[in-house]
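Colleague: Below is the structure, and that's it, no one-letter string:
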């Protein structure tokens, strides 16, 4: 049986997308199957108190197909990923924190505008500063995670060269000539 062109394109897209800035998935409600996979494509995951995630693929006679399993292994390790996938276990906000799958449980739950406001405030601690530096930081971390060590080291050195002496570096030096 042949996949549809749309399914092939979706698979290609999910394998090659690299978000240039830091990303966060905010789970409010239930994220099952493909929704659970989508959360793994983000750098961070935040959940509301009543939310849950389940990788239900096995109940559908499937395995994740959009990169969710590979990313889950990188997020949690192979043993924990295998448990979540093979048991199709319910992961509530508390368990997600315990497993290292999510970074924080938000206090808001029902009001979407409050949930998003809280998530923005949480994310702001990682995204303050020049976008060029945040992009560079994301590139070196992605390289460190995905490339062999030697290639990651070369990438880091190359990216360092793009920010050294750049506007953000010069402004920082002018503000704080010495580190304390």
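Modeller: Thanks, I have it. Everything numeric in this text was worked out from a predicted model, so none of it was measured.
Colleague: use CA for all of it now, contacts and neighbours both
Modeller: Will do.
Colleague: Just to check, residue 52 is in contact with residue 94?
Modeller: No - counting by Cα atoms under 8 Å, residue 52 does not reach residue 94; the two are 9.5 Å apart.
Colleague: Put this next to the previous one:
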């Protein structure tokens, strides 16, 4: 697939995906969401890729929101379909992807941009980053999971204030809220994310996938996360990675995981 709005580059065990619409501050439109889905699916299916990093092109924005011009004339049903399709194709897809996805927030992450970052497994921000969900200032609410994931990450009260005021917070406040894990300079952002990614790549891909599934289960209605943990824990015992990891530990050597 030829991409018009994103760049995807794989080096060794890491795939870097950049939203590349600088003249629109990397705003998400339907085509960009489809391209991201395709690139993420391709990276996930590539056995060499152990970690995916998502960032924005340029120095101003990660993703400054959704492309409002695309849906300004939508009716109720079209709005519902826009949210449902976007959540299924990209936001829920990322959250449940078995390959870890890191958001490298290199500037504005507003509206759909913050929702994209929150769907990733964790977030690192540059010190110039600004984050918020300003949708109520446009007469709408976050539709790509923002009303659900933001309270999970920072608590109900803080999420209510941020959404209802349509305000923005800077990187350090986001760090204090637990919305991002780390803050770096802009120059250090990608190298820092790659350093974390390299630590992840030393571990068992099978176990990492199982851990993501078990952690996510805690936030799913009607699902007992403890039961999922027990099931995934047991499943690990039947993998080649478990045999290799335990053997390497007992033999005092570095494990060479196959991902099987």
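Modeller: Perfect, thanks for sending it. Predicted, not measured: the structure shown is a model, and the values here were computed from it.
Colleague: care to give me the TM-score?
Modeller: The TM-score (TM-score structural alignment, normalised by the length of structure 1) is 0.84; 174 aligned residues with a Cα RMSD of 2.4 Å.
Colleague: before we move on, the earlier item: higher neighbour count, residue 52 and residue 94 of structure 1?
Modeller: More neighbours surround residue 52 than the other of residue 52 of structure 1 and residue 94, with 21 against 17 (other Cα atoms under 10 Å).
Colleague: Map residue 197 of structure 2 across to structure 1 for me.
Modeller: The equivalent of residue 197 of structure 2 in structure 1 is residue 123 (alignment by TM-score structural alignment).
Colleague: Thought residue 106 was touching residue 118 of structure 1, still the case?
Modeller: Yes - shown here, residue 118 of structure 1 and residue 106 form a contact pair, counting by Cα under 8 Å, at 6.9 Å.
Colleague: Which one's more surrounded, the two?
Modeller: Neighbours per residue (other Cα under 10 Å) separate residue 118 of structure 1 from residue 106, with residue 106 holding more: 20 against 16.
Colleague: residues in contact with the aligned partner of the more buried one in structure 2?
Modeller: Using TM-score structural alignment, the equivalent of residue 106 of structure 1 in structure 2 is residue 184. Counting by Cα atoms under 8 Å, 6 or more residues apart in numbering, residue 184 of structure 2 touches 124-127, 192.
Colleague: what's next to stretch 118-131 of structure 1, contact-wise?
Modeller: For stretch 118-131 of structure 1, the surrounding residues in contact (Cα under 8 Å, 6+ apart) are 21-22, 24, 26, 46, 106, 108, 134, 168.
Colleague: out of the residues you listed, which are inside strands?
Modeller: Among the contacts of stretch 118-131 of structure 1, DSSP state E puts 24, 26, 46 in strands.
Colleague: what do we get in structure 2 for the first one?
Modeller: Residue mapping for residue 24 of structure 1 onto structure 2 gives residue 102, with TM-score structural alignment as the criterion.
Colleague: which residues touch its match?
Modeller: 51-54, 120-124, 193.
Colleague: Also residue 51 of structure 2?
Modeller: 13-15, 99-102, 197, 200-201.
Colleague: OK, contacts around residue 151 of structure 2?
Modeller: 157-160.
Colleague: out of these, which is most surrounded?
Modeller: Using other Cα under 10 Å as the neighbour test, those are led by residue 159, with 22 neighbours.
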